[in-house]
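# What follows is a predicted protein model with its sequence.
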Amino acid sequence: MLKQAALIALLGFSASAMAGGWQAKVGASVLSPTGDSTLAPGLLVEADHEFGFTPSIEYFFGDTPISAELLLATPFNHDVLLNGSKVAKVKHLPPTITAKYNFKNSTRFTPYIGVGGTAFIAWDEEGVAKDVKNDYGFAGQIGFNFQPADAKNWGVYLDVRYADLSPEVTLDDATAQAVGKSKFDLNIDPVVYTIGYSYKF
């Protein structure tokens, strides 16, 4: 009897999951670093703001308020500034996945919050940065989707994400000798502001 009940529950969960829907999102984002690093006394290093194209795909689990979203952004290309002057360039991919809770209500606004993980996948580096390691961290998300009265499947959305990212940077030999260290953590810790278009299938 217990096995039968467990099987029925499992089948019910599977049916609910399969009854879910997909949503594609196409957005434009501003990635705003909030951290900085001290390379040596009097030498402050930080990454600059960057704009990017940020498509994502989201899956809704049946009639529940739960969904999962995967951010598939194009590469971000940061200038690295030393006391305000550009000394390096770092390109990276920021794949991010979040589990979201959608606050369904009687209005056309659907607020949501999400938590998950993110990655800094180093793509290329120039200048004093000889090598940049991949990094992984926590991600948080808050925002809302708005569906106009005449819209059946589409809407617009606005959200804000935070990522805890501090990739390790290896300096070129000349810079390493000048500052007395060969590596440091570039504290980016970005806040990402996004506005875009959503479409449910």
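Thanks, I have it.
# C-alpha from now on. contacts and neighbour counts both.
OK.
# Quick one: the helices in the chain, in order.
2-18, 173-179 (DSSP state H).
# need the contact list for the nearest residue to Gly62 once chain neighbours are set aside.
Leaving aside its chain neighbours, Gly62 sits nearest to Gly20 (3.8 Å; criterion: C-alpha to C-alpha, 6 or more residues apart in numbering). By C-alpha atoms under 8 Å, 6 or more residues apart in numbering, Gly20 lies in contact with 59-63.
# now, among those, which is nearest to Val90?
Checking these against Val90 by C-alpha to C-alpha gives Tyr59 as the nearest, at 31.6 Å.
# Now the longest strand seen in the chain: buried residues?
Scanning the chain for the strand with the most residues, using DSSP state E, yields strand 109-127. Buried residues in strand 109-127, counted by 16 or more other C-alpha atoms under 10 Å: 109-122, 124-125.
# ok, now stretch 141-151?
Within stretch 141-151, the residues that count as buried by 16+ other C-alpha under 10 Å are 141-147.
# also this one, for the comparison:
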Amino acid sequence: MNRITACTAAALTAVLSVPALAYEKGSIIVRSGIASVAPDVSSSALSVSGARLGGTRVDVDNGSALGLTGVYMFHDHWGVELLAATPFTHDIQVEGLGATFDLGETKQLPPSLLLQWYPMDKRSSVQPYLGVGVNYTVFFDEDIDSEADARFATLGATGGAKLSLDNSFGLAAEAGVDFAFGANRRWLLNLAVFLIDIDTDAKVTVPEVGDITASVDIDPLVYTAGLGYRF
């Protein structure tokens, strides 16, 4: 019994004597959680074969997905973060001409690379941070809504309309905070918000009618909440 007690005490002493993992050069931080994209949309008026339709605009709904980030600390206070996610899905509407209707939907992926600054002491259990960098948003799987097809039919279209959105390259900024917990404070509760510059040209090709186009600034705030782990 004495031997068991001694071994247990030695093991506890060894565990408790391990220093808490810190935000320091060489550390790797992985975070994952729910990400919600809230677009702040501004849009040009729609143009049909080059003729502008006054009073019209495009709007984009919110979307949510699983957000993933990985950080490499190249300094005790500085890191490089790669932001990724599972695909976001957004519904797109057209407003104006006395009505609002569903145009379609698109999926997008927003990979971003950011330089981060961690101002607190490297062993702080509450660690805010700021980041700035670049984003490249890829749009894909664009689909036209049946309501839009019905409206195009009134203009003489016979179906087969196609929606496309150009990919976007722009700036990205973030503010976040980690709350460390667990053994050696390896686990993190993370909250963050990103501001991403996303500008795209949207085009609907409608047979027998022509191309309907608009320039759309999406510029969303992206809110994330989840867990992280420091290696």
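Arrived safely, thanks for sending. In this text, all values refer to a predicted model and were calculated from it rather than measured experimentally.
# still on that earlier bit, now, of the contacts of Gly20 of structure 1, which are buried?
59-62.
# Could you confirm Ala150 of structure 2 falls within a strand?
No. Counting by DSSP: H, G, I helix; E, B strand; the rest coil, Ala150 of structure 2 falls outside a strand, being helix.
# quick revisit: for the residue nearest to Gly62 of structure 1, what is the corresponding residue in structure 2?
Counting by TM-score structural alignment, Gly20 of structure 1 corresponds to Gly26 in structure 2.
# how much space between that match and Leu114 of structure 2?
17 Å (C-alpha to C-alpha, to the nearest Å).
# Please apply the same query to Asp121 of structure 2.
In terms of C-alpha to C-alpha, Asp121 of structure 2 sits 21 Å off from Leu114 of structure 2.
# Which one's more surrounded, the two?
Higher neighbour count among Asp121 of structure 2 and Leu114: Leu114, with 21 against 14, using other C-alpha atoms under 10 Å.
# List the buried residues of the longest helix seen in structure 2.
Scanning structure 2 for the longest helix, with DSSP H as the assignment, gives helix 2-17. Buried positions in helix 2-17 of structure 2, judged by neighbour count with 16+ other C-alpha under 10 Å: none.
# can you check stretch 152-170 of structure 1 too?
Buried-residue list, stretch 152-170 of structure 1, by 16+ other C-alpha under 10 Å: 154-170.
# Which residue range of structure 2 does it align onto?
Taking TM-score structural alignment, stretch 152-170 of structure 1 hits residues 185-203 over in structure 2.
# Would you mind measuring the gap between the ends of that stretch?
50 Å.
# likewise stretch 122-136 of structure 1?
11 Å.
# which residues touch it?
Against stretch 122-136 of structure 1 from outside (C-alpha under 8 Å, 6+ apart): 75, 87-93, 117-121, 164-172, 175.
# my read: Leu186 of structure 1 touches Thr170, true?
No. Using C-alpha atoms under 8 Å, Leu186 of structure 1 is not in contact with Thr170; the gap is 10.1 Å.
# what residue lies at the spatial centre of structure 1?
Thr96 (4.4 Å; C-alpha atoms, centre = their mean).
# Would you agree that one is in contact with Leu70?
Yes. If you go by C-alpha under 8 Å, Thr96 of structure 1 and Leu70 touch, sitting 5.8 Å apart.
# ok, Thr89 of structure 2 - contacts?
Here Thr89 of structure 2 is in contact with 63-64, 105-108 (C-alpha under 8 Å, 6+ apart).
# how about it, what's its match in structure 1?
Using TM-score structural alignment, the equivalent of Thr89 of structure 2 in structure 1 is Asn77.
# distance of its match from Gly52 of structure 1?
For Asn77 of structure 1 relative to Gly52 of structure 1 (C-alpha to C-alpha), the value is 9 Å.
# now swap in Lys91 of structure 1 and tell me
Relative to Gly52 of structure 1, and taking C-alpha to C-alpha, Lys91 of structure 1 is found at 12 Å.
# Next: Ala68 of structure 1.
Where Gly52 of structure 1 is concerned, Ala68 of structure 1 sits at a distance of 22 Å (C-alpha to C-alpha).
# again, but for Thr170 of structure 1
Relative to Gly52 of structure 1, and taking C-alpha to C-alpha, Thr170 of structure 1 is found at 25 Å.
# Also Ile195 of structure 1?
11 Å.
# okay, and the common contacts of those two?
The contact lists of Ile195 of structure 1 and Gly52 share 28-29, where a contact means C-alpha under 8 Å, 6+ apart.
# Cool, thanks, signing off.
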